[in-house]
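Visitor: give me a 3D structure for the following:
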Amino acid sequence: MTAPVGHTDKIAFLERHGTDALAHSGADLLAHLQGVHDLLRAWDCGDALCDAGLFHSVYGTEIFPTGAVPLELRPAVRELIGDEAELLVHLFGTVARGSIFDAAFDGAPFLLETRTGEHIGVTDRQYTDLAALTVANWLEQRPRFPESAQLSRAREFDEMRRHLPDAVRHALEQAYGFDPLTLPAI
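Guide: The predicted structure follows:
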C-alpha cells in the first residue's frame, strides 16, 4: 500500500507543471485550484473531492482548454490524489459543462455528454461530487467577474441545489440569494 501523499507534494507537482504561471480568471491557475480546494474543505467535503478540487482543471476543460498536465500523466496524478479524485478530475475535464447542468433537471440515472459528443453514465455520488465541484469552481472565481455576470446560470444552479451536500447548497443559496431549499427526509 502506498503512503498518502501530502498537500505540499501535490502543490509541488502543480508548480512543476506551471500552474502558478498560467493565467486563469484574473488570477493564476494554481491560486484558483487552491481556492476551489479550500472551499470544498471549508464545506467539509471528503478528501477525494477536496483533492479533485485541487486538480480539477489540470487536464483542461471545455471552458478552460489550456491544460497544464497532459493526459499521459493521469497515472502520476492518480498516484498523488487517488483513483476516486483523479476520476472526478478527468470527468470534470471531459464532460461538457452544460451537460452537468442539464443532468440536474433530468435527474438520475445521470447521463452526461462529453466534449466529443459521447454519453457516459455516472453514479449518483459521482454526479453529486461533480455538481459540488462545479459550484466550488464557480464560486471561487465569481468575485473576479463583472457584477453583471455574477448571477449567471441562476436557473441551472437553482435546479442543481437538490443534488448538493448541505454545506455546498447553503453556500450557493447565500451567493445567489435563493430561498433555502427544503429537501424531503430520506
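Visitor: when you work out contacts or count neighbours from here on, use the C-alpha atoms and nothing else.
Guide: Will do.
Visitor: other SSEs contacting the longest helix along the chain?
Guide: For the chain, the longest helix by residue count, based on DSSP state H, is helix 124-141. Packing partners of helix 124-141 (3 or more Cα pairs under 8 Å, 6 or more residues apart in numbering; DSSP states H and E): helix 29-42, helix 47-55, helix 83-94, helix 97-106, helix 166-176.
Visitor: list the contacts of that helix.
Guide: Helix 124-141 is contacted from outside by 25, 32, 35-36, 39-40, 49, 52-53, 56, 88, 92, 100, 108-110, 157, 160, 163-165, 168, 172, 175, using Cα atoms under 8 Å, 6 or more residues apart in numbering.
Visitor: alongside the first, I'd like the structure of this one:
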Amino acid sequence: MDVAELLEARGAREITHPGGTLLRHLFRVRDELEEWGARPDLSAAGSAHAFYGTDGFATALGDLAERPVLAAAIGEEAERIVHLYASCDRGFTHRRLADGAFKDRFTGLVREIPFGDRCDFAELTVANELDVLRHDAGLRARYGRALSELFASWDGLLSPRARAAVRAAFRTDR
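Guide: So this is what the prediction gives:
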C-alpha cells in the first residue's frame, strides 16, 4: 500500500485541517519540501508527518505499534523522521533545538539529537507551520510572530530555500 492509500484508508481525507483536509495538508507539506530541494526521505516524511499525531495536532492516523506499516509505505528513514517529529515535546524542544536538546513526549526522555536530525526536524516544522499559517489567518495572527522568532533562531538548521520561505512569509509581520 502506498502512502496515499494508507492515509486515505485511515481517514485523512475526512479530517478537517486548515486549507481543507489533513490529506491535502500532508501533501502540500511534502510538495513544499520537494520545492525546497529536500532529499526524498524528508519529502516522504512530509507526506505523513502527522501519522502518529503531534504535540500540536492530537489526531493520529495510526499508533506507534504500527511503525512497520508506515515504514512499508514511505520507507524506514522517512518513518524514522515522522516518529521523531511526532515524539517532540514542543514546549521543551523548540527553543533548545539549535543546541541539540530534544525531549520525547512519549517517554519524557531528554537527549541530544544529531545535527542532521535537527535540520530535518526544523525543515519539516517550517514547511508544516508555514502551510498552516497560509490557510488560517487566526492562527497566523496568534502565533505568527512567535514562529517568526523561533524560525530565525533555527536559521543555521534550515536550507537556503526554507530560510527564503521564512523571510518571505514573515516579511509583512515585522
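Visitor: most packed of the helices and strands packed on helix 124-141 of structure 1?
Guide: Of all those, helix 47-55 carries the top mean neighbour count, a mean of 26, counting by mean count of other Cα atoms under 10 Å.
Visitor: related to what we said a few turns ago, mean deviation (superposed) between the longest helix of structure 1 and structure 2, please.
Guide: Here the mean offset of helix 124-141 of structure 1 against structure 2 after fitting is 0.4 Å, by mean Cα distance after the TM-score superposition for structure 1.
Visitor: tell me the spacing between His17 of structure 2 and Asp131 of structure 2.
Guide: For His17 of structure 2, the distance to Asp131 of structure 2 (Cα to Cα, to the nearest Å) stands at 11 Å.
Visitor: likewise Ala165 of structure 2?
Guide: Ala165 of structure 2 is 11 Å from Asp131 of structure 2, by Cα to Cα.
Visitor: which residues touch Leu164 of structure 1?
Guide: Remark: with contacts taken as Cα under 8 Å, 6+ apart, Leu164 of structure 1 is in contact with 128-129, 131-132.
Visitor: do the same with Leu49 of structure 1
Guide: Shown in contact with Leu49 of structure 1 (Cα under 8 Å, 6+ apart): 40, 85, 88, 129, 133.
Visitor: what's the counterpart of the first one in structure 2?
Guide: Leu40 of structure 1 is assigned Leu33 in structure 2 as its aligned equivalent, the criterion being TM-score structural alignment.
Visitor: nearest to His17 of structure 1, of the contacts of Leu49 of structure 1?
Guide: Of all the contacts of Leu49 of structure 1, His17 of structure 1 sits closest to Ala85, with 18.5 Å by Cα to Cα.
Visitor: which stretch of structure 2 lines up against the longest helix of structure 1?
Guide: Taking TM-score structural alignment, helix 124-141 of structure 1 hits residues 115-132 over in structure 2.
Visitor: from the chain's centre, how far out does the matching stretch sit?
Guide: Per Cα atoms, centre = their mean, to the nearest Å, the displacement of stretch 115-132 of structure 2 from the mean C-alpha position of its chain is 5 Å.
Visitor: buried set for that stretch?
Guide: For stretch 115-132 of structure 2, a neighbour-count test (16 or more other Cα atoms under 10 Å) marks 117-132 as buried.
Visitor: give me the number of residues near Thr8 of structure 1?
Guide: Taking other Cα atoms under 10 Å as the neighbour definition, Thr8 of structure 1 ends up with a count of 9.
Visitor: now whichever helix or strand it is part of: buried residues?
Guide: Per DSSP states H and E, Thr8 of structure 1 falls inside helix 7-16. For helix 7-16 of structure 1, a neighbour-count test (16+ other Cα under 10 Å) marks 10-11, 13-14 as buried.
Visitor: matching residues in structure 2 for the helix or strand just after it?
Guide: For helix 7-16 of structure 1, the succeeding helix or strand toward the C-terminus, using DSSP H and E, is strand 23-24. The aligned range for strand 23-24 of structure 1 in structure 2 is 16-17, by TM-score structural alignment.
Visitor: that stretch vs structure 1, average distance?
Guide: Relative to structure 1, stretch 16-17 of structure 2 is 1.8 Å off (mean Cα distance after the TM-score superposition for structure 1).
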